[in-house]
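> the following block contains a protein sequence and its predicted model.
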Amino acid sequence: MQDSQIIPQKMRSFRTSRTVAALVLREMSTTYGRSAFGYFWAIAEPAAGIILLTLIFSLALRTPSLGTNFPLFYASGLLPFMMYLDVSGKMAQALRFSRPLLAFPAITYADPLLARLILNGLTQCLVMSIVLIGIIVGFDLDVILEFRFIAASIGMALALATGLGTLNCYLFMRFPVWERVWAIVNRPLFFISGIFFLFESIPEPYASVLWFNPLVHVTGEMRRGIYVTYEGAFVSPAYVYGLSAVSLSLGLLLLRRHYKDLVHR
């Protein structure tokens, strides 16, 4: 009896894996073109843009709040922020992009979300690697990287992007005006997420309010991985993962109940 239940479970898992893999390949072909050069350009373009922004800001702000190299300081805050922004934005559009495919019984509402998380998460990891290696090698910096903190920052950024992206996937389709509101809400995050400053430099009572911005924790964790002398005692992974879990659970619950109505609207 148990064996008869295990076999269908394995078949469903295998079918889901194949479905997600097919959706990832579809995403790559439709978004980046059918050639390998298209995906290479998708990685090189944001990497070059981040490097250019880093160099421009380094001319205006030569003295960083941490370390001696402003491009590295700026990139250590910008890269996890861009990872969150890109992945959450792509996941929020997942069902709208894959609307025709959801008519097939083999494809569930979770498959396009997972496919976009995998593809865009890996893309942003490659962009992050290219930028950091380029800055460290280009400026001949002597840096000791703590990969456990870097991996933790990436995990926090992806968790937050997954949670908010899934919730917004429902909200964008159910309330189209929310997409514009969300875009307005996200604009100040570039300036208040610790990209240009350290959390410790913010005085009270503003620091206590800023602490509730989860991206401050994400950028702080990344800097713990790049600067061995930086403690980042304020960083709370539990807060970020808790907020991500609540957003993800609510988003999945709403999509499970209403995604069929949304895709046929």
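Sure thing, it's come through. Residues are numbered from 1 along each chain as shown.

> going forward, measure contacts and count neighbours with C-alpha atoms only.
OK.

> and the nearest residue to G89 once chain neighbours are set aside, what helix or strand is that in?
Nearest non-adjacent residue to G89, counting by C-alpha to C-alpha, 6 or more residues apart in numbering: G165, 6.3 Å away. Secondary structure assigned from DSSP states H and E places G165 in helix 147-174.

> and that helix, which residues are buried?
Neighbour counts using 16 or more other C-alpha atoms under 10 Å place 149-150, 152-174 of helix 147-174 among the buried residues.

> likewise stretch 36-47?
Y39, A42, I43, A44, P46, A47.

> among these, which are located in helices?
In helices, defined here by DSSP state H, the members of the buried residues of stretch 36-47 are Y39, A42, I43, A44, P46, A47.

> my guess is the fourth one contacts S129. True?
No. Checked against C-alpha atoms under 8 Å, the pair A44 and S129 is beyond contact range at 11.3 Å.

> got the contact list for the residue nearest to L254 when sequence neighbours are not counted?
In space, L254 comes closest to Y170 once its chain neighbours are excluded; the distance is 6.8 Å by C-alpha to C-alpha, 6+ apart. By C-alpha atoms under 8 Å, 6 or more residues apart in numbering, Y170 lies in contact with A92, G251, L254, L255, Y259.

> against that first model, consider the following:
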Amino acid sequence: MGAFLKAISVKTRIINALFIHSILTEHGKSKIGYLAALAKPLFQIVMLTTMFTFLGRSPAIGDNLVLFLATGIIPYNLCIGLTNKMLQINKSSRNILNNTLATPFDISIAFLLSETVIILISAATILIGLGHFGYWDYRVDSLLGILLITITSIILGYGVGLLNVSVSAIVPSYEKVWKILSMPLFLMSGVFFVADQRFPAEVIAILKYNPLLHIIESMRDSFYRSWESTLFDMGYLLTFTTIALLTGLLMQKLTQKRQRV
């Protein structure tokens, strides 16, 4: 038991050191780097709100365009932002893997923490601010729904990220392929629209296989009292997320030697 606790203590210190290294590498030691990272989602929301207002677009749900876009952009960034961030592991961590006791799994956890902490702080600031101004109600069921879908978004992003890191360790050019494949996701995941209000049944039948669409629909379902998603399927989302995580962990285990090369 003592040996086990000691091993856990050592592993915790390693991950903590990697977490700090990742934060400093990404954002530097100045406050400006952190402020820029925190403001990035807000900047995205403000820019899109300005553009849609200029084009005369109104939100598909409710009467506040900022809230509608925020409930799409934030869960999207949580998932895809983490996935894309983890693709940097093979390039940025080679020296760490070759010169420390750290494993690829340790580094992936550090990346998970460093990426999600910044996004969660920014998201909480934005959503609490919108709630303060009365754009949505703080309700227990709403908060539980938001928490559940936030955790699911992070786990899905982590699982797909692990899978991508493993594949790119075998096929280095895969990173470019993923960037091309993931580009349409921003347009196909419901960030700007509500699928059943925009597309015919034939298109929706295809879009329903996109787990990000379920995540965003669920997030909005938690925010809007007067609207209930007809597409969200928790069973499908949890199944997809579990498979992605387990596959990612298995592939990471199988390719960890390649990640050290």
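It's in. None of these values were measured; they are calculated from a predicted model.

> re earlier: out of the ones in helices among the buried residues of stretch 36-47 of structure 1, which is nearest to T123 of structure 1?
Here the nearest of those to T123 of structure 1, counting by C-alpha to C-alpha, is I43; it sits at 6.5 Å.

> residues in contact with the equivalent of F240 of structure 2 over in structure 1?
If you follow F240 of structure 2 across to structure 1 using TM-score structural alignment, you land on L243. L243 of structure 1 sits next to L160, G163 when contact means C-alpha under 8 Å, 6+ apart.

> what's the farthest-apart pair in the buried residues of stretch 36-47 of structure 1?
Between any two of the buried residues of stretch 36-47 of structure 1 (C-alpha to C-alpha), the greatest distance is 12.6 Å, for Y39 and A47.

> coming back round to it: counterpart of the residue nearest to L254 of structure 1 in structure 2?
Checking TM-score structural alignment: Y170 of structure 1 goes with S166.

> relative to F19 of structure 2, how far out is its match?
Here S166 of structure 2 is placed at a distance of 20 Å from F19 of structure 2 (C-alpha to C-alpha, to the nearest Å).

> how about L237 of structure 2?
L237 of structure 2 sits 29 Å away from F19 of structure 2, going by C-alpha to C-alpha.

> and if you look at N210 of structure 2?
Distance, N210 of structure 2 to F19 of structure 2, using C-alpha to C-alpha: 31 Å.

> comparing those two, which residue is more hemmed in?
Set N210 of structure 2 next to F19 and count neighbours by other C-alpha atoms under 10 Å: F19 wins out with 22 against 16.

> quick one: the more buried one from L82 of structure 2, how far?
14 Å.

> same check on F199 of structure 2?
Relative to L82 of structure 2, and taking C-alpha to C-alpha, F199 of structure 2 is found at 29 Å.

> neighbours around V171 of structure 2, how many?
11.

> rewinding a little: what helix or strand is the match of F240 of structure 2 on?
helix 237-263.

> mind listing what's buried along that helix?
Result for helix 237-263 of structure 1 [16+ other C-alpha under 10 Å]: buried residues 237, 239-241, 243-245, 247-248, 250-252, 254-255, 259, 263.
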